[in-house]
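Visitor: Fold the following.
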Amino acid sequence: MKNQITFIFLFLVLFSFGQEKDVQVILLAGQSNMAGAGNYEDLDVATLKRINAVSNRVKFSFNGALPLPLSYTKNKPSKKYNFKKRFGPEIFIGLTLAEKYPNKTFLLIKRSQGGTSLYGAWNPEWDAEKAKLLEKGSFKQNLKLYSLHMEDIKSNLKRLESQGKTYNISGLAWMQGENDAIHEASVKSYKNNLCKLIDAYRIDLNVSKLPMVLGQINSRYGIEGGADRVRQAMVKFVNQDYYTSLIKTSKDTAWLDYPKHKDNVHYNTEGQKRLGLAFANRLINFIENIKGK
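Guide: Sure, this is the predicted structure:
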């Protein structure tokens, strides 16, 4: 009996040392296309099984909520999106990363709000006058999205620490920019505001090489030429920062690269699937190239 107890104790000790302790943290931020309008029930059975198979290793925290196994979020059916289960790029980011690294666990922390700007609500140097200039309605005019996201992140990290877990903050996925195309001031300053944004994340999280992957906007509204200038600002931004990458998109309204809903603004189920895959593969490139440096 004594030998058996000793064996069991040694087994448990060795087992605990052999477990993957680090949690890979992925940050997600932006406006409506980051929030996502994919219909979870449109995904095929094989994909749903794959998501379910990794969900115990991929937790997802959305807009301050406690992290849950990777899955859909609830949607109130409407004329525009008549379904109950919606998702954004997090589903295929989480799935792709988990399948690439089967011995690791992941935590995705997302903050998103449709119809908001980097100039206003997302500005880490939030200013009431700038917010009123770009954001519609008192709710969005008083939103400090960067600060809220930072609160989300730090509360999640503190929770991991309280559980005795270590973590690596592996990257930031950014899908935003449409609302900054509507005003000259926000268009003109978009590249500089991206610089301020990633600097703020890197400083506040003490991750000097934090990678940032951006999804390029391809909307058609805003001031004349505004969307094109925001697109160009994204290109210039990634060209000057080694630890950033741009997912380029087509302006062709057939939307063959990343399919959209009939509103020609928001990505549909297939579009969100491809967007999530693109984000994940860029993040994997950074993870593989930065580790050990």
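
Visitor: From now on I want contacts and neighbour counts done on CA atoms only, so please keep to that.
Guide: Will do.

Visitor: quick one: Ile109 is in a helix?
Guide: No - read with DSSP: H, G, I helix; E, B strand; the rest coil, Ile109 is strand and lies in no helix.

Visitor: Was I right to think it contacts Lys154?
Guide: No - using CA atoms under 8 Å, Ile109 makes no contact with Lys154, being 10.1 Å away.

Visitor: Give me the more crowded residue out of those two.
Guide: Comparing Ile109 with Lys154 by other CA atoms under 10 Å, the one with more neighbours is Ile109, at 26 against 14.

Visitor: who's in contact with the more buried one?
Guide: By CA atoms under 8 Å, 6 or more residues apart in numbering, the residues touching Ile109 are 25-28, 60-63, 152-153.

Visitor: 7 Å - rerun?
Guide: Contacts for Ile109 (CA atoms under 7 Å, 6 or more residues apart in numbering) come out as 26-28, 60-62, 153.

Visitor: Counting only strands, which of these make the cut?
Guide: Of these, the ones assigned to strands by DSSP state E are 26-28, 60-62.

Visitor: Most neighbours among the residues you listed, which one?
Guide: Leu28 (25 neighbours).

Visitor: Could you measure from that residue over to Glu184?
Guide: 27 Å (CA to CA, to the nearest Å).

Visitor: Likewise for Gly114?
Guide: Distance from Gly114 to Glu184, counting by CA to CA: 20 Å.

Visitor: how about this one, so we can line them up?
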Amino acid sequence: MLGILTLNATVKEIPNPLPDPDGKLGDATKPVKVYVLAGQSNMVGMGNLSGAKNVYTGVYLSSDPVVPEGPVQIYRVGNYKASTLKVFLPDGTPTEKPVAEGQLEVPQHGVYQLHCGFGERSFGEMQLEGKEVYRRDAGGEPVKQDVTLKPGKRYAFKISGFKGTPPRFWMQKTDLLGNGDLEAVAKREGKFPWLVDGGGKWTVRNDVYFQEARLAKDGKGSPLSATSNGKTIGPELGFGHVLGTFHDEQVLLIKTAQGNRSLGFDFRPPSSGRTDPDNKFESLEYKLMVEGVRKTLDNIAEIIPGYKGQGYEIAGFVWFQGHKDSFTEKLIADYEKNLVNLINDVRKVFKTPKLPAVVAAVGFGGHNMQDKFLRILKAQMAVGDAKQHPEYAGNVASVDTRDFWCEVDESPKSEDYHYNRNAETYMLIGDALGRAMVGLLGGKAEPFPLTPRPKRVAGQQTAEPSEEQKVAAQKALRPIIMDGIAPTYIDNPRYNAALLSEASGQRPKRANQFLRGSMYGLINCYHAAGIHDYDWHDFGTDLNKAQWDYFSFDPSETLPVEKGNRYRKVTHPEGMANWFASEFDEGKAGWKKGLQPFGQLDGKLAALSENCTGHFCRCGVKPKTLWKKEVLLIRAPIDLPMLKEGHRYRIVVGGAAHVNSGEGYAIYVNGKLLAESKTGVFVRQGGQPRGAHIYSDVRD
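Guide: The predicted structure follows:
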């Protein structure tokens, strides 16, 4: 039975927050209110229900306005997020100056630790809401307390025990839980409280039935809850809760959506005509949408719990799509025309000339959206503008979703075309669509309050910071890195033992041709903070000026030229078996003298690469001495100052730091084998210096 659309006789206002579901079925004496939800993958629903993991190794906030906003990647250590903290004077006035007393506001719910000052300026006490959260006495270590803070609330702080200008302070978020899945958003952060009952379980709306009519064979449905769509949610959850609150009648949501589908081709409405009549896929999704709705309504008695033959009314159409049409100029240009035809054809096929329709505009990137999506957004917003489409005044509404965008660090995954799989985004879009639909039906809906999202200033993404700004940013990050990131790295059980071993010069149980151990990550922390006191540097004789004795030969143990991994045991020329011994006489053996680097390219003195700039590789440097044959033996007397305890020393073998390059080598010192590698550089091993460390057993 197809009913005629009617509006509520009395104006009903939808509050925020929504009331909890009462568990009752809808009024079975009135026709079921039917809503058709269509679109591509974002209407299918890509908001994760659970399982989100934090994309950052650490999250830090600083009262110093010079701290750079955004990711801070420290190679081999982690990917961190740094941002400035909102700080206010006691009267609520925003300030960027260092202050001893004021208010602070965090952007994200979580557990935090506060750190005050840096170095000699880190002694003192800090209180938050009258409670001590940080203290460091002279000669002692900092004592910090965990505090749970919420966004949107200002917390009073006070710093004491310092001399002169108040020190800057910074915060570390210690509960690096996943963000943006529905479990985190609703159960942990307390948003959308009507989704969770008193026992912490998902609520169920028995007065709203959700039916998936496109992807599941013969359809699949359930009373609306967070799990109705499986492991992900779409706009149906937020939309259904609003309309379930608005209607006394039973509500039926019919979703007919499929991923990777365009409006201009897959959903192409009949009124837009055909561009490829012989292609069976053109307009197929439109036909399947209509078919899915009709099949569902034909079986409504079996689908709706407690159905008593009261019939139904198709009450509204919801459209959420737009990504696929961005791939071609033609589909972008025709989007508005095709959307108008879609709305009109849906009304025609279901015999509802004024069927209310709401359109969710694309929101990829929020207010930092690409131009191609902005053009689609403009087309989608146009149909809800009575000035541009007066025929739709009061019966079509468009929803701008850009304010609902959440960044990667707020979300389960970096997947911009699926709104980073952020469940809050999908809830907000669905809720806004529902409230817009209520308005078209003659009701009123209180707007959902949102924290303003930052809007991009023109050109800010491409502006390269000056050297002065880079130095200032490093200095501002230094307290976070040196008192936060570096100590955490050192204390990590994964690295701690290796760091102690490397620092003492202890020989590892397992030899490694590559010279980057756990200490490399710690050095990168220092580099990120602008500190280079612990960099490797040349020591002793300048080897580039040293005269090397050398000999090159082709061994009798031959291998095909094309075969790799050529390092092997070979027979040396007569009299050269002990070529590495201290007493070996190079002159008698007929050796030549030359300068490093040794090498060749197709028999010529030419660099192996035009692009390599690695100072430890040097394959981009033209050789000074020709390496003519397969095996190369080189030796030279090297004068070194006394090696000191507490220092680290290494010998670097250049010319092969790239994947699938280089061969094995052996290094001898005073006639004794120091290190040997029997292989070159394999996949995922590139970009590292090769050679040997001088351990304490040799150093001492």
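
Visitor: okay, the ones in strands among the contacts of Ile109 of structure 1 in a markdown table with distance to Asp42 of structure 1 next?
Guide: Converted to a markdown table, those look like this (distance: CA to CA, whole Å):
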| residue | distance to Asp42 of structure 1 |
| --- | --- |
| Ile26 | 25 |
| Leu27 | 26 |
| Leu28 | 23 |
| Phe60 | 20 |
| Ser61 | 23 |
| Phe62 | 21 |
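
Visitor: Which pair of the residues you listed spans the longest distance?
Guide: Within these, two members stand farthest from each other by CA to CA: Ile26 and Phe62, at 12.1 Å.

Visitor: In structure 2, point me to whatever sits opposite Gly114 of structure 1 in the alignment.
Guide: Under the alignment (TM-score structural alignment), Gly114 of structure 1 maps onto Gly259 of structure 2.

Visitor: Let's verify its match: helix, strand, or coil?
Guide: Under three-state DSSP, Gly259 of structure 2 comes out as coil.

Visitor: Contacts only, for it.
Guide: Per CA under 7 Å, 6+ apart, neighbours of Gly259 of structure 2: 40-41, 44.

Visitor: can you rerun that using 10 Å?
Guide: By CA atoms under 10 Å, 6 or more residues apart in numbering, the residues touching Gly259 of structure 2 are 39-45, 215, 321, 323-324.

Visitor: Then Thr401 of structure 2?
Guide: Contacts of Thr401 of structure 2 by CA under 10 Å, 6+ apart are 360-364, 366-367, 377, 425-426, 428-430, 432-433.

Visitor: what's the neighbour count on Tyr101 of structure 1?
Guide: By the criterion of other CA under 10 Å, Tyr101 of structure 1 has 11 neighbours.

Visitor: Arg57 of structure 1 versus that one, what's the distance?
Guide: Separation of Tyr101 of structure 1 from Arg57 of structure 1 (CA to CA) stands at 10 Å.

Visitor: what does Phe9 of structure 1 give?
Guide: 26 Å.

Visitor: between those two, which one's more packed in?
Guide: Set side by side, Phe9 of structure 1 and Arg57 show more neighbours around Arg57, with 19 against 12, by other CA under 10 Å.

Visitor: Can you give me every residue that contacts the residue lying closest to that one once chain neighbours are set aside?
Guide: What sits nearest to Arg57 of structure 1 in space, not counting adjacent residues and going by CA to CA, 6 or more residues apart in numbering, is Thr105, at 4.6 Å. Each residue near Thr105 of structure 1 by CA under 10 Å, 6+ apart is listed here: 20-25, 54-59, 94, 97-98, 167.

Visitor: about what we covered before: adding secondary structure, distance to Thr275 of structure 2 and neighbour count, write the contacts of Gly259 of structure 2 out as CSV.
Guide: Listed next are those as CSV, based on DSSP: H, G, I helix; E, B strand; the rest coil; distance: CA to CA, whole Å; neighbours: other CA atoms under 10 Å:
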residue, secondary structure, distance to Thr275 of structure 2, neighbour count
Gly39, strand, 21, 26
Gln40, coil, 21, 24
Ser41, helix, 24, 21
Asn42, helix, 26, 26
Met43, helix, 25, 26
Val44, helix, 26, 25
Gly45, coil, 29, 24
Leu215, coil, 26, 15
Gln321, coil, 20, 25
His323, coil, 20, 23
Lys324, helix, 17, 20
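
Visitor: Great, nothing more from me.
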